[in-house]
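In: what would the 3D arrangement of this be:
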Amino acid sequence: MSIRHGLLALLEHGPRYGSQLRTEFESRTGATWPLNVGQVYTTLSRLERDGMVAPDGEDDAGHALYAITEEGRDELKSWYEAPVDRTSPARDELAIKLAMAVGAPGVDIRAVIQSQRHHTVKAMQDYTRLKAQALTAAPANRDEVAWLLVLEQLIFQAEAEARWLDHCESRLARLAETATATPAPSPTRATRRKLPR
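Out: A predicted model of the protein is given here:
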């Protein structure tokens, strides 16, 4: 998640101070990815160092304001125009857990899958309920529409995870049917696969 670009996007609407940026970021994303105010100020310091924001005086309460610079606007424009890079996917704890559980002594991988499926379906139901509430309120402003988009992404992600868990269970069932008494050979350098770049 790019906190850096999120803060630049908020600053494009005018000068803001750190805790104001934190509140607006969380409002726009429905607090799905909470920020701590120290993280906001650290990011602002780096943005200032990189010439993307500049101090812009203080508000009436004495809060130090920051404003986006032209260099910051250029960076933000580039971020909006560039696709999110998927060639180096982030580590996914669930994928790692299942990969390690396959063949691990004393681990019932089907139970691991069932437990995760239960959790994933519950999360999907919770997100769907939140979406229904958001739609009932008829999103009228930018933050409400942004929150709705985040919720829908979470729903689609949970649906995909549930389908993937079904796939994992099917694959393991087929593997159990065809398993022989001889252990499978370890993958050699030639048989390992890398994601396409």
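In: okay, CA-based contacts and neighbour counts for the rest of this
Out: Noted.
In: touching, Thr69 and Met52? I think so.
Out: Yes. At 5.3 Å, Thr69 counts as touching Met52 under the criterion of Cα atoms under 8 Å.
In: those two: which is more packed in?
Out: Under the criterion of other Cα atoms under 10 Å, the comparison of Thr69 against Met52 puts Met52 first, with 22 against 19.
In: wait, a strand at Ala54?
Out: Yes. Going by DSSP: H, G, I helix; E, B strand; the rest coil, the assignment for Ala54 places it inside a strand.
In: distance of it relative to Asp85?
Out: Spatial separation of Ala54 from Asp85 under the definition Cα to Cα, to the nearest Å is 29 Å.
In: more neighbours, the two?
Out: Comparing Ala54 with Asp85 by other Cα under 10 Å, the one with more neighbours is Ala54, at 19 against 7.
In: dump the residue contacts of the more buried one.
Out: The neighbours of Ala54, taking Cα atoms under 8 Å, 6 or more residues apart in numbering as the test, are 48, 66-69.
In: ditto for Arg28
Out: With Cα under 8 Å, 6+ apart as the criterion, the residues that contact Arg28 are 142-144, 146-147.
In: what comes up buried for the helix or strand hosting it?
Out: Of the helices and strands defined by DSSP states H and E, Arg28 is found in helix 18-29. For helix 18-29, burial by neighbour count (16 or more other Cα atoms under 10 Å) applies to 18-22, 24-29.
In: compare with the first, here's sequence two:
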Amino acid sequence: MSVRQSLLAILDRGDCYGSQLRAEYERRTGARVNVGQVYTTLERLERDGLVESGGVDDEARVLWRPTEAGRAEARSWLSAASLPEGRDEVALKIALAVTLPGADVDAILSAQRAAVREALAEVAGEVADAVPAAIVRMARRARLEADLRWLDEVEELTAAAEPFALLDERPRRGRPVRSGG
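Out: Below is the predicted model of the structure:
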């Protein structure tokens, strides 16, 4: 989840100062965020014209509020579907290991499975005291359970995989040797 868009969505409800935003984020999601990240994000949002200073409160804390562009971005983000982004580091590591002579793919899968089971045990031990935290906990549990099923499938798939050597044919492009000067 984007901290940036989350903070904008919270600010759309009313002006807040940095520590208040952090507390609201944690209260609403059950996830922790570093207060330094909140302030850095606010600075970037201000730079990008999505928030502005709303003055100060009675204790001289800077209040932040979204600009119209910030409100539009928050509402757009909330209404759009979200899919996992970026590289799947675990899948890439296993895919690479399958191709490398000497890599112990079974040990990698075993270690990953143990880590997922440990994370599942932690999630099972958590108590959600509010609906938002329960939603986050349930999503984490479902993803971890799916990870275990995926690891079982990968284990079957990799059983017959054979590592392979580097290609003899090299790409024509490459970084030239630096001169010694």
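In: TM value for the aligned chains?
Out: The TM-score (TM-score structural alignment, normalised by the length of the second structure) is 0.81; 167 aligned residues with a Cα RMSD of 2.3 Å.
In: so which of the contacts of Ala54 of the first structure wins on neighbours?
Out: Within the contacts of Ala54 of the first structure, most neighbours by other Cα under 10 Å means Ile68, with 26 neighbours.
In: what do we get in the second structure for that residue?
Out: Alignment of Ile68 of the first structure against the second structure is given by TM-score structural alignment, with Pro66 as its counterpart.
In: if you look at the contacts of Ala54 of the first structure, which of them are in helices?
Out: Using DSSP state H to define helices, the subset of the contacts of Ala54 of the first structure located there is Glu48.
In: just checking, what packs against the longest helix seen in the second structure?
Out: As assigned by DSSP H, the longest helix anywhere in the second structure is helix 131-158. Based on contacts counted as 3 or more Cα pairs under 8 Å, 6 or more residues apart in numbering; DSSP states H and E, the elements that helix 131-158 of the second structure packs against are helix 18-29, helix 105-125.
In: residue range for it in the first structure?
Out: Helix 131-158 of the second structure corresponds to residues 145-172 in the first structure, going by TM-score structural alignment.
In: quick check: Gly57 of the first structure touching Arg16?
Out: No. Between Gly57 of the first structure and Arg16 there is no contact, the gap being 10.1 Å when judged by Cα under 8 Å.
In: out of the two, which sits in the more crowded spot?
Out: Arg16 (24 against 13).
In: contact partners for the spatially closest residue to the more buried one that is not a sequence neighbour?
Out: Using Cα to Cα, 6 or more residues apart in numbering and skipping residues adjacent in sequence, the residue nearest Arg16 of the first structure is Leu65, 5.1 Å away. Leu65 of the first structure is in contact with 15-18, 55-59, counting by Cα under 8 Å, 6+ apart.
In: now swap in Glu73 of the second structure and tell me
Out: Shown here is Glu73 of the second structure, whose contacts under the criterion Cα under 8 Å, 6+ apart are 5, 8.
In: for it, give its distance to Ala9 of the second structure.
Out: 9 Å.
In: and what of Arg87 of the second structure?
Out: If you measure Arg87 of the second structure against Ala9 of the second structure using Cα to Cα, the figure is 26 Å.
In: so for the two, which residue has more residues nearby?
Out: Applying other Cα under 10 Å to Arg87 of the second structure and Ala9 shows that Ala9 carries more neighbours, namely 22 against 8.
In: which of the helices or strands spans the more buried one?
Out: Here Ala9 of the second structure, judged by DSSP H and E, is contained in helix 3-11.
In: who's in contact with that helix?
Out: Residues contacting helix 3-11 of the second structure (Cα under 8 Å, 6+ apart): 21, 24-25, 38, 41, 45, 51, 64-66, 70-71, 73-75, 77-78.
In: from these, which land in strands?
Out: Secondary structure of the contacts of helix 3-11 of the second structure is defined by DSSP state E; positions in strands are 51, 64-66.
In: can you put those residues in CSV and add distance to Val127 of the second structure?
Out: Supplementary listing: those in CSV, determined by distance: Cα to Cα, whole Å:
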residue, distance to Val127 of the second structure
Val51, 35
Trp64, 32
Arg65, 33
Pro66, 34
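In: tell me the one of these nearest Asp104 of the second structure?
Out: Closest to Asp104 of the second structure out of those is Val51 (50.3 Å), distances taken as Cα to Cα.
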